[in-house]
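Asks: pasting the sequence and the predicted coordinates here, then a few questions.
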Amino acid sequence: MGSHAVLWAKALGATVITTSGGARKVQASRDLGADLAIDHRTEDFVAAVREYTGGRGVDVVLDVVGADYLGRNLEALAPNGHVAVISSSSGRVGELDLGAMMAKRATISATTLRARPLDEKAAIVAAVRADVWPFVEDGRVRPVVDSVLPLAEAAEAHRRMADGELIGKVLLTP
């Protein structure tokens, strides 16, 4: 999801700041067009965001981690910023600082495609066709493929996904 988000945001003309784990992934983010790529394993991403934005913060955070980073994501937000949670590998939120949200007039949304009714899914597909597909057609948004493996090596594909070192997708071929 991160690779796609970088490419789409750049196609829309946005300034893109990414966080990645490790030098290889940080470089991949830069190669995709990120204006600033931060290694969350070695750098304080909130401090890096504040420095890069002159203390303002970012307008939108696309969060694929969830609870573990929610507080820090709020710290990185600019006034009137929004956190969009699209995945949660870290479970429930124990505490949410509503005062910090109110002070920044921040909003948080959480969503998944799976739980939506069919008519909403169809509307999302239509919006993707209208708003994303033109960038796919002209090449600004493209699939990022880490590796291609035969179907017989599906267990290896899962291992690679679990180790968190992928850049893009693993494709299985028959």
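Replies: Received the coordinates, thanks.

Asks: rest of the way, CA atoms for contacts and neighbours
Replies: Fine.

Asks: count of neighbours near residue 143?
Replies: 12 (other Cα atoms under 10 Å).

Asks: tell me the contacts of it?
Replies: 4, 168-169 (Cα atoms under 8 Å, 6 or more residues apart in numbering).

Asks: and which of those is nearest residue 137?
Replies: Using Cα to Cα, residue 4 is the member of the contacts of residue 143 that lies nearest residue 137, at 14.1 Å.

Asks: which one is the closest one nearest to, not counting chain neighbours?
Replies: residue 141 (6.9 Å; Cα to Cα, 6 or more residues apart in numbering).

Asks: take a look at this one as well, against the first:
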Amino acid sequence: MRAIEIAEPGGPEVLEWREAPDPRVERGEVLIEVAASAVNRADVLQRQGFYEPPPGAPPYPGLEVSGVVAEVGADVEQFRPGDEVCALLAGGGYAERVAVPWQQVMPVPDGVPLREAAGLPEVACTVWSNVFMIGRLRKGETLLVHGGASGIGTFAVQLAKALGSRVVTTVGTAAKAERVRELGADEVINYREEDFADKVRADVILDIMGAKYLAGNVRALRTGGRLVVIGLQGGRKAELDLGALLAKRAAVHATALRSRPVDEKGAIVRSVVDNVWPLVSAGAVRPVVHAEVPMADAAEAHRMLDSGEHVGKILLVR
């Protein structure tokens, strides 16, 4: 097969479309003939040499794919060759084929084109597990989403609105503000012009910035609020005012998805299929696709992501 390999840590130009060994299908795995993958921040960090794949994962970037089942390993009864699926990966999505534990494989939701389904697994599993399973967002509560125009942000806005919550989000441009309002955001804050902590009180905050936003996030929490940190784009270390947290009886959670064991990912995947896929099939939540780029041109897709001008997901298609 062919896959995108990282020649050496660096910029997008280090991504090369090369011949690579075909994956072997082990017991409990599904081999997927890849139709599309999607670009995530973790792929950029891996390209730069800052985020090695977990032990046993393929060396190629790519945390999600859609495609057709080509083969199933022993003890797999849930899928069969020919099934259209999408999957959450620990790595290896930038390739023509990938083997993945069956627990991380999902049917493509009804009504979603096969290629577009590649933009669902990472955002759906991230948002559902963090906002709803950990953050316990309830109907009528307020969710603050940082980076509302990102793949995760666009999905979180739609899903929270579909389940009856009020949604506030931060963006950096007027054009992005307009797009997230179209997706259902009740309030949009331009972080370049306003301090979000002066504008909103939230029950749950989904944060991709980490250290830079920690103090503001604690200030923006309501009593009993839950801050869930899933990214460190604004740094790793900051001072936490435990007194402020205590006074609000609030909680801070820091989570990662890629490094979780298969059984934990499988539990999230099953919950997503049960709770989120019906909303996707009904059209209440849809993947937001900014662009489709040939997989061989992954470097161009990374340049697009690096520019920060995209809204939603950038797909790599075959």
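Replies: Yep, that arrived. Worth saying up front: this structure is predicted, and the values here are computed from it rather than measured.

Asks: tm score of chain vs chain?
Replies: The TM-score (TM-score structural alignment, normalised by the length of structure 1) is 0.92; 167 aligned residues with a Cα RMSD of 1.1 Å.

Asks: follow-up on the earlier one: quickly find the element holding the aligned partner of the residue nearest to residue 4 of structure 1 in structure 2.
Replies: If you follow residue 141 of structure 1 across to structure 2 using TM-score structural alignment, you land on residue 285. For residue 285 of structure 2, there is no helix or strand it lies in under DSSP states H and E.

Asks: quick one: the longest helix seen in structure 2 aligns where in structure 1?
Replies: As assigned by DSSP state H, the longest helix anywhere in structure 2 is helix 262-275. Aligning helix 262-275 of structure 2 against structure 1 (TM-score structural alignment) gives residues 118-131.

Asks: now that stretch on structure 2. Mean distance?
Replies: When structure 2 is overlaid, stretch 118-131 of structure 1 sits 0.8 Å from its aligned residues on average, using mean Cα distance after the TM-score superposition for structure 1.

Asks: list of residues touching that stretch?
Replies: residue 113.

Asks: switch the cut-off to 10 Å
Replies: 8, 12, 113-116, 132-136 (Cα atoms under 10 Å, 6 or more residues apart in numbering).

Asks: hmm, back to that, quick check: the residue nearest to residue 4 of structure 1 touching residue 33?
Replies: No: judged on Cα atoms under 10 Å, residue 141 of structure 1 makes no contact with residue 33 at a distance of 11.1 Å.

Asks: stretch 3-11 of structure 2 maps to which residues in structure 1?
Replies: Alignment note (TM-score structural alignment): stretch 3-11 of structure 2 is unmatched in structure 1.

Asks: can you tell me the centre-most residue of structure 2?
Replies: Structure 2 has residue 123 as the residue nearest its centroid, 3.1 Å off, counting by Cα atoms, centre = their mean.

Asks: ok, now how distant is the residue nearest to residue 4 of structure 1 from residue 64 of structure 1?
Replies: Remark: distance between residue 141 of structure 1 and residue 64 of structure 1 (Cα to Cα, to the nearest Å) = 20 Å.

Asks: just residue 158 of structure 1 next, same as before
Replies: 19 Å.

Asks: more neighbours: the two, which one.
Replies: Using other Cα under 10 Å as the criterion, residue 158 of structure 1 and residue 64 rank with residue 64 on top: 16 against 11.

Asks: which residue in structure 2 aligns with that one?
Replies: Mapped onto structure 2 by TM-score structural alignment, residue 64 of structure 1 lines up with residue 208.

Asks: equivalent analysis for residue 165 of structure 1, please.
Replies: Checking TM-score structural alignment: residue 165 of structure 1 goes with residue 309.

Asks: can I take it that its match is in a strand?
Replies: No: with DSSP: H, G, I helix; E, B strand; the rest coil as the criterion, residue 309 of structure 2 is assigned coil and is not in a strand.

Asks: which SS class is residue 41 of structure 1?
Replies: Residue 41 of structure 1 is classified as coil under three-state DSSP.

Asks: so who does the counterpart of it in structure 2 touch?
Replies: By TM-score structural alignment, residue 41 of structure 1 lines up with residue 192 in structure 2. Counting by Cα under 10 Å, 6+ apart, residue 192 of structure 2 touches 170-173.

Asks: just among the residues you listed, which is most surrounded?
Replies: Neighbour counts for the contacts of residue 192 of structure 2, by other Cα under 10 Å, peak at residue 170, which reaches 25 neighbours.

Asks: ok, now which ones touch that one?
Replies: Counting by Cα under 10 Å, 6+ apart, residue 170 of structure 2 touches 144-149, 153, 176-177, 180, 185, 187-192, 194-196.

Asks: so which of these belong to strands?
Replies: 144-146, 187-190 (DSSP state E).

Asks: just checking, residue 43 of structure 2 touches residue 302?
Replies: Yes: the pair residue 43 of structure 2 / residue 302 is scored as a contact, 8.7 Å apart, by Cα under 10 Å.

Asks: picking that back up, compare residue 141 and residue 33 of structure 1 (neighbour count), which wins?
Replies: residue 141 (22 against 19).

Asks: go ahead and confirm residue 4 of structure 2 touches residue 19.
Replies: Yes: counting by Cα under 10 Å, residue 4 of structure 2 touches residue 19, with 8.7 Å between them.

Asks: so which strand or helix has residue 301 of structure 2?
Replies: Using DSSP H and E, residue 301 of structure 2 sits in helix 298-307.

Asks: for that helix, what is the distance to the chain centroid?
Replies: Averaging C-alpha positions (Cα atoms, centre = their mean, to the nearest Å) puts helix 298-307 of structure 2 17 Å from its chain's average.

Asks: list the residues that contact residue 199 of structure 2.
Replies: 168, 187-189, 220.

Asks: ranking those residues by neighbours, who comes first?
Replies: residue 168 (26 neighbours).

Asks: quick one on the thing from earlier: how far away is the match of residue 41 of structure 1 from residue 207 of structure 2?
Replies: Counting by Cα to Cα, the gap from residue 192 of structure 2 to residue 207 of structure 2 is 17 Å.

Asks: ok, how many other residues are close to residue 236 of structure 2?
Replies: Neighbours of residue 236 of structure 2 (other Cα under 10 Å): 11.
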